[in-house]
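>>> sequence plus the predicted model coming up.
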Amino acid sequence: MIYKQHYLNKTQDPLLTEVCYYNQLDDDQLDQLLNPGIIEPSSHPLFILAKDRILRAIEHQEKIIVCGDYDADGICSTSILVKTLRDLGAKVGYYIPHRFDEGYGLSLTTVNKALEKGYSLFILVDNGVSAFEALEKLNQEHVDSIILDHHEITEKISCSILIHPDVIEKQYQYSCGSALAYMLSLHLKPNPYLCSLAAIATIADVMDLWGYNRSLIQEGLMHMNHNDYPSLRALTDKTDALDELGVAFQIVPKINAIGRMNDDVTVHALVEYFCSEDRQHIMLKAEQIKAINEKRKSVNSTMMNKTSSALSDPHAVVIIDDPDFHEGIVGITAGQLSRKTKKPVIVLAHKDHSYKGSLRAPLGYDLRELLKDSLKYTLRYGGHALAAGIEIAENQYELFKKSVYTSTDGLTFSPSERLTIRFSSELYTIESYTRLMTYKPFGQGFELPEVEIDQALVISTTRLKNGYKWQVDVDGTMVDILCFNQCDETQFDKKQISCSGRLGLNNFRGKVSFSIVAESWT
């Protein structure tokens, strides 16, 4: 535990001190904040080797295939390399597996089909370190493979060139697949637009915002706002400058919706969208992408309405299944239920003689450790402490449930409480908050804490189209509280309000004031 006085001595800024204390930053991270510098992209010899192999393939007119993944990082990293290689005149194709029919990673089936079509250089982005069967086939056929992946290496990788955060310089240790792809693209044909794609993917993949990632996101946002790229601006509802929060809420969900829904716009069409320079095509496709995201919201809302029993479920781990659940949305539903119940939640779609779904847990849990006695009943399980994917055979499902309940119902859990900073007119002034914003980007590893207010006096109330707004007095400071969920009529009529949520600034007719988007009520 690092104490507040240490941060105050370093920063001489009470509000920044609170944020540093919340995140428990070490001295190296503090130095990155207080003495920021631009970290240049890596020039590690592995990037040079990869560049040389790619240029040799182009020179000899070899066919190159880029193999990606169906999430935002996989789509962006595929787009980065496909656009770069096309601009270089390469014979390049690409493939992203179907989320439901094929699952994650490069398969042996895809390798065999690509080899039949004459591809002689495989570039794997945001996947590869666990594609053992596919890589073995490529080695047998003496076909070169380049892997740019950031997932955990569990076994020795047999490929021609492996570019991974574990094997390059320390300042790139938090790089996602798109960041690695972007750094490779800089050695081939620099394009600032691709920096913005890499920044979006870094935000989407919730990577730690230290080392190169701080510079990458700052530069990517700068290019995005300065150049107003049609393919990115068309995905937002904002007309002003985008920051990391705007990207996370406006752009990332729309990209991920395509992989989740796999609807009229496929992940392959999304790669073409990001590679296109045809404004008319971009505008038309953007409307389709936004429509699919709205459909995703509707499907999730329907699924949430079916899960009301979870709120009163007596078990330590909540398990819910339904044949009508959408396999691509179960992770979102599980996350929302976990936040509401403050328990680990498993949401499963029952289809084709198996149960496929997602697990989510509050801070303080470790899902693999929690379910270690029950994993023997699963066909597939993968993920990390707070989120995972799972598949269970139909004839093993009841055994799995019984095992989970038996092994967890008697345990006592202490999930970590999300800390907040108490709002006070002394700590939070327009000047101090504006100064804090100069330390952007905020995100994983450097989170902006939620702000808490206690028994604030309600001055006025307003019903909004999709929620409520209160103007309250906090120590003489007027604050607008906005609520778009978890609200009811009784809260609307309250004379005093206690809540926590995300703080921001309003600028109305030149008057700047604070607002809080409420996330929880006390």
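Arrived safely.
>>> from here on, just use CA atoms for contacts and neighbour counts.
OK.
>>> tell me the secondary structure for C499?
Assigned with DSSP: H, G, I helix; E, B strand; the rest coil, C499 falls in the strand class.
>>> longest single strand anywhere in the protein?
strand 450-464 (DSSP state E).
>>> what comes up buried for that one?
E450, V451, E452, I453, D454, A456, L457, V458, T461 (16 or more other CA atoms under 10 Å).
>>> comparison target below:
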Amino acid sequence: MKYIKDTLQHTDQVMQTYHVNSLLAKVIESKNMGLREYEKFVSPHLIYHDFSLFSEADLALERIHHAIEEHEKIAIYGDYDCDGILSTAILVQAFKELGVEVGFHIPNRFTDGYGLNVKRVKQMAEKGYSLIITVDNGIKANEAVEEANRLGVDVIITDHHAFNESDELPDSQAIIHTKMSVDYPFKEICGGFIAYKLASALLNHHDKYLYSLAAITTVSDMMPLVDENRSVVRRGLQFMNEEHYEALELLKGNGDYTTTTIGFTIAPKINSFGRLPEQIHPNNLVKYFLKEADPRLRKAVGKKAIEINGLRQAMTTKAYNEALKEAHDKCMFYASSEIHEGIVGLVAGKYAREFERPAFVMHYDAKKHLYKGSARGVNGFNLYDFLTQNASLLEGFGGHALAGGFSVSEEHFDDLRLALLEHIGDKTFRNEELVIPIDKEELSIPAVASLDLLEPFGQSNEAPIFLLEDVHIDEYRLLSEGKHLRMNINTSHGEVAALYFGQGKQRDSLASQDKLNLIGSLSINEFRGDKTVNFIVKDVVTNL
């Protein structure tokens, strides 16, 4: 990781204009946040764009209302990730509150694949369903929609994924998509938030619980936390912390609900069901999130979520260690019939983060002579461009600059590897991160607490990373039997605890230096009513 010290030149001016302390002023300046944008950020007013702004909103609502009036059978067809599972739960719950029991299906990523397919359409038609509503699974299921039309089944598509304007769109009853709606002012919302908007339009009111589920999907799908996304997450976190919904409590563990809790605890547990569907069908997770879920089911699924997530973590660690045994000096290009297809993306992501190099990880299907994989790009290596340039070697691919999926035949496996090595050549990749220089005397409790005004942090509103430059450490203390290191820094406001987790072994080498450059984040710790400032150390660097 390469750190770049932000050159701040207008801190005093920001302090005066925005009426803020120097610490917050530096963050505002670093984010290039104008006064009007800052005022919108700290305003308690929520941003919410109504469902009616979607171009085909009326078509969708009219068809659904007609189906309800005529007692037609309706099915919700979701996706196997957190966004798709919760999108499905949101709509199933909304219909329940309208007195309508709908069918639903979360596809198996290995047998069903991504998106609506012909086989499932036929099955739903045979069961008497005459309306299918898709959530979070794309707008490219032309063949499946064509089959539905032939069988007399209408399809309403709701989605948020990118698409090419030149693509032929399915002949569906309606498509609800921000990027196809000229009047919809903010395009980057996830499937769960779109499902919530449809649900609230059907119910004619907002719902705290369903709104909270939409907040989780917004974080899990890594949507930019600006505009209405910021509002749904901020207010959703408030609802979750106030209401303590049982379905979420069983997944959360200890502590408050934060974007970190959602991103690193709740969402991975939900995603693990889709990654390892042989353990338990993800449809059970939809039932789990319904308001009136059977308590026995909820406890069983909640317990299973922890178990499956633990299994997923163990499988990922084992596969990653196996992959590292092969040469990876320029990139990771690894395939095995032993690696579970559901974790290839996790292994690739782990390598890309740790080594800052591209990663291609594949499961080999011996029966089909096919490699199905997931890849991760890094700064300086655009994955989507590489896949596009080598499309002739691939059976199929999709994704974006930093993440994607692909499949390659046995015949072209080595060709793809050689193309990747040639593309990389002698390049080295290094991620860059901007750090905000601060002085220890700026670290008062009120100043650090003021950073909460800019939360929740996430995509497009990243948490600030700070640089404490040339700081003297007044005391070194080992924690947890030497596992962690605490470095105390005395200031005029009191003691600041710089916590370096997992780095207790570095105490002697760091203590031998007169001053340190610490890079990390700020938080406030409260214990028995006493508040202290913590500086969570990410790295210690010699120079920038």
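On my side now, so go ahead. Keep in mind it's a predicted model, so treat the numbers as computed, not measured.
>>> quick TM-score on the pair, please.
For this chain pair, the superposition-based TM-score is 0.91 by TM-score structural alignment, normalised by the length of the first structure; 516 aligned residues with a CA RMSD of 2.7 Å.
>>> returning to what we had before: identify the farthest-apart pair in the buried residues of strand 450-464 of the first structure.
Within the buried residues of strand 450-464 of the first structure, E450 and T461 form the most distant pair, 22.3 Å apart (CA to CA).
>>> please enumerate the strands of the stretch 251-400 of the first structure.
318-322, 345-351, 354-360, 380-383, 387-393 (DSSP state E, counting those that start in this stretch).
>>> now swap in the stretch 401-522 of the first structure and tell me
Under DSSP E, counting those that start in this stretch, the stretch 401-522 of the first structure gives strands at 420-422, 450-464, 467-474, 477-483, 496-508, 511-521.
>>> between those strands, which one is nearest to D208 of the first structure?
strand 450-464 (18.5 Å).
>>> returning to that earlier point: any chance of the strands of the stretch 401-522 of the first structure in CSV, with distance to M222 of the first structure too?
What follows is the strands of the stretch 401-522 of the first structure, written out as CSV (distance: least, CA to CA, whole Å):
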stretch, distance to M222 of the first structure
strand 420-422, 30
strand 450-464, 26
strand 467-474, 33
strand 477-483, 29
strand 496-508, 21
strand 511-521, 24
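>>> which stretch among those strands comes nearest I329 of the first structure?
strand 511-521 (21.5 Å).
>>> quick one: the closest one to chain centroid distance?
Mean-position distance between strand 511-521 of the first structure and its chain equals 24 Å (CA atoms, centre = their mean, to the nearest Å).
>>> could you do stretch 217-234 of the first structure as well?
18 Å.
>>> show me what contacts I217 of the first structure?
When contacts are counted by CA atoms under 8 Å, 6 or more residues apart in numbering, I217 of the first structure touches S196, A198, A199, I200, T202, I203, E244, P441.
>>> counterpart of it in the second structure?
In the second structure, the residue paired with I217 of the first structure according to TM-score structural alignment is V233.
>>> scan the second structure for its longest helix.
In the second structure, assigned by DSSP state H, the helix with the most residues is helix 295-323.
>>> same for it, what does it pack against?
helix 246-252, helix 267-275, helix 283-288, helix 344-355 (3 or more CA pairs under 8 Å, 6 or more residues apart in numbering; DSSP states H and E).
>>> just put the contacts of I217 of the first structure in TSV and tack on neighbour count, secondary structure and distance to R418 of the first structure.
Shown next, in TSV, are the contacts of I217 of the first structure (neighbours: other CA atoms under 10 Å; DSSP: H, G, I helix; E, B strand; the rest coil; distance: CA to CA, whole Å):
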residue	neighbour count	secondary structure	distance to R418 of the first structure
S196	26	helix	31
A198	30	helix	29
A199	28	helix	27
I200	28	helix	26
T202	27	helix	23
I203	25	helix	21
E244	21	helix	21
P441	22	coil	20
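>>> return the member of the residues you listed nearest to V125 of the first structure.
A198 (12.3 Å).
>>> hang on, that closest one packs against A179?
Yes: between A198 of the first structure and A179 there is a contact under CA atoms under 8 Å: 5.2 Å.
>>> what's the overlap in contacts for these two?
By CA under 8 Å, 6+ apart, the residues touching both A198 of the first structure and A179 are S77, L216.
>>> in stretch 53-69 of the first structure, what counts as buried?
Applying 16+ other CA under 10 Å to stretch 53-69 of the first structure flags 53-55, 57-58, 62-69 as buried.
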